[in-house]
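Trainee: this is a predicted model, with the sequence first.
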Amino acid sequence: MSRKTAVVTGASSGIGAAAARALAEAGFDVVLGARRTDRLAEVAAAIGGTALPLDVTDEDSVNAFTEQVGRCDLLVNNAGGALGLDSIAGADLDLWQRMYDVNVLGTVRVTKALLPNLVASGDGQVVVIGSIAGHQPYPGGGGYNAAKHAEAALTRVLRMELLGEPVRVCEIDPGLVETEFSLVRFEGDRERADAVYAGMTPLVAEDIAETIAWVATRPAHVNIDQITITPRDQAGAQLVHRRK
């Protein structure tokens, strides 16, 4: 039997790169997409995968990417991220627009483009990497909260719309995971990013990747609708136990 193909967006680092590695170990051929092609190529080379440039916010880039994919049994919509911690009153609408474009419209663009391939596979899966921020809003997170709530909504609607089709849909919502997420959010401010995880033990990318691989390898009749994964030290979006 031929090997299944997994497509992972945002696969140059963090959860995306870890997911690509975990899925390769699970027996998938992996197609990796991201903007940082140099880092993407390194990850792909290490697992025998295929690296293709991808900017999920650009329609032409998505089309060029998906035209090269061919078979697709699993799509992991991982590309996303947060920018800033502005209040609603002080919202930078350019940042809100960018977060919405990558988290929401980016997920729609790639899913829409690859859905025919997923249906044609006879046992397709869409996994969307959301966030605890998609169901627990918090002050300062308005833009990211709004984007992740919207991404969660589209994921759940997709599941309903595909009922009867051979495609499963899963939403995975991580809590605090120590990757480059906070470094990007705070525009490279290492001290501010490190403070997010100070005094507690966060998840690591591999924790989420293992879950993605588990979801991807369930029997065809089993759909994992939604999983929220947090560290033991976290009991809510902003409820975190920190040791002195």
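Mentor: Looks like it arrived, so ask away. Residues are numbered from 1 along each chain as shown.

Trainee: only C-alpha atoms for contact and neighbour calcs from this point on.
Mentor: Noted.

Trainee: so Pro53 sits right up against Val62, yeah?
Mentor: No. Contact criterion CA atoms under 8 Å: Pro53 and Val62 do not qualify, at 9.0 Å.

Trainee: contact partners of the top strand by length along the chain?
Mentor: Longest strand of the chain, by residue count under DSSP state E: strand 167-174. Residues outside strand 167-174 that contact it (CA atoms under 8 Å, 6 or more residues apart in numbering): 118-119, 122-132, 134, 152, 155-156, 158-159, 162, 208, 212, 215, 223-230.

Trainee: which of these are buried?
Mentor: Buried subset of the contacts of strand 167-174 (neighbour count, 16 or more other CA atoms under 10 Å): 118-119, 123-132, 134, 152, 155-156, 158-159, 208, 212, 215, 223, 226-227, 229-230.

Trainee: here's the one I want to compare it with:
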Amino acid sequence: MSKTVFITGATSGIGRATAEAFAKAGYNLLLCARRLDVLDNLKAEFEPEFKIKVTTFALDVTDRQAVSTIVPKQIEAVGGVDILVNNAGLAQGLDSFETSSIDDMETMIDTNVKGLLYVSRTVLPFMIEKNQGHIINLGSTAGIYAYAKGAVYCATKAAVKTLSDGIRIDTIETDIKVTTIQPGIVETPFSEVRFHGDKDKAAAVYAGVEALQAEDIAEIIVFAATQPKRVQISDITIMANQQATGFMIAKK
């Protein structure tokens, strides 16, 4: 029987690449994001190509009520979830802390921390009931190495790592695995979102360096998810070849 992977924020970047990587491996997909039309396009593409089942639904992970009411129904409809990939997340702004937008701060905290909390708290009981499952959380090198003008984003990703460790402790007597994936610089729409749609600023982030690609991270996520039962990968940190820590990048 095919396993089902639930991926949040699946419409672009690492989320989309991860959905495709699991589809290639023969997993059924439960995909959510705010843009249902894009999700439905993925469904139309993946189902005939990979001969899998793709279920899509619209969800804003920051909406606690929506998560608690919609997600359980979706999980029950597909017969349970084997792997949860908490991919939904974002950065907003790149400003010194004292001049940062409070709205941007709250958006990052609501999405990267609270949204991940809501989804994980909703999905985990289903996994505990079956005594199996794998939660994979998308952290960042920013959660290990703080960098200038990114204090709140870095703090949210540090929270992801610590939360993952805490859930692993609380589920230690079960067969549930918890993994944190911590990418460095990845060329995705991430920077365009950070700079509120400014394509020039976003492009400058990746200029002069061969950044990681979303597909690189997706392959590593699938690798972590397909290890033998005895193997639990607690965390993986991935950086570009010319990246040392966080924002320490050699550009040509």
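Mentor: In hand now; what should we look at? Just so you know, these numbers come straight off a predicted model, no measurement behind them.

Trainee: where does the TM-score land?
Mentor: The TM-score (TM-score structural alignment, normalised by the length of the first structure) is 0.96; 242 aligned residues with a CA RMSD of 1.0 Å.

Trainee: before we move on, the earlier item: from the buried ones among the contacts of strand 167-174 of the first structure, which land in strands?
Mentor: Gly124, Gln125, Val126, Val127, Val128, Ile129, Gln226, Ile227, Ile229.

Trainee: give me every residue that touches Glu187 of the first structure.
Mentor: Neighbours of Glu187 of the first structure in contact, by CA under 8 Å, 6+ apart: Leu83.

Trainee: recalculate using a threshold of 10 Å.
Mentor: Residues counted as contacts of Glu187 of the first structure (CA atoms under 10 Å, 6 or more residues apart in numbering) are Leu83, Gly84, Ala193.

Trainee: now the second structure: which of these match?
Mentor: Compared against the second structure with both residues aligned by TM-score structural alignment, their matches' CA atoms under 10 Å, the contacts of Glu187 of the first structure retain Leu83, Gly84, Ala193.

Trainee: show me what Asp200 of the second structure lines up with in the first structure.
Mentor: Matched across to the first structure, Asp200 of the second structure falls on Glu191, judged by TM-score structural alignment.

Trainee: what residues are up against that match?
Mentor: Neighbour list for Glu191 of the first structure: Leu183 [criterion: CA under 10 Å, 6+ apart].

Trainee: quick check: the gap between it and Ala198 of the first structure.
Mentor: As judged by CA to CA, to the nearest Å, Glu191 of the first structure and Ala198 of the first structure stand 10 Å apart.

Trainee: helices along the first structure, start to end?
Mentor: 14-25, 37-47, 59-67, 93-100, 106-120, 142-161, 181-185, 190-196, 205-216 (DSSP state H).

Trainee: I'd like those as a markdown table, with distance to Ala6 of the first structure appended.
Mentor: Output for the helices of the first structure, formatted as a markdown table (distance: least, CA to CA, whole Å):
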| stretch | distance to Ala6 of the first structure |
| --- | --- |
| helix 14-25 | 7 |
| helix 37-47 | 12 |
| helix 59-67 | 12 |
| helix 93-100 | 25 |
| helix 106-120 | 10 |
| helix 142-161 | 18 |
| helix 181-185 | 23 |
| helix 190-196 | 31 |
| helix 205-216 | 9 |
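
Trainee: any idea which of the ones you listed is most buried?
Mentor: Counting by mean count of other CA atoms under 10 Å, helix 14-25 has the highest mean neighbour count of the helices of the first structure, with a mean of 24.

Trainee: average offset between that one and the second structure?
Mentor: In this overlay with the second structure, the average offset of helix 14-25 of the first structure from its partner residues is 0.8 Å by mean CA distance after the TM-score superposition for the first structure.

Trainee: contact partners for the aligned residue in the second structure for Leu54 of the first structure?
Mentor: Under the alignment (TM-score structural alignment), Leu54 of the first structure maps onto Leu59 of the second structure. Residues near Leu59 of the second structure by CA under 10 Å, 6+ apart: Thr8, Gly9, Leu31, Cys32, Ala33, Arg34, Arg35, Leu36, Ala66, Val67, Ile70, Val71.

Trainee: Provide the aligned range in the first structure for stretch 103-111 of the second structure.
Mentor: Stretch 103-111 of the second structure corresponds to residues 94-102 of the first structure when matched by TM-score structural alignment.
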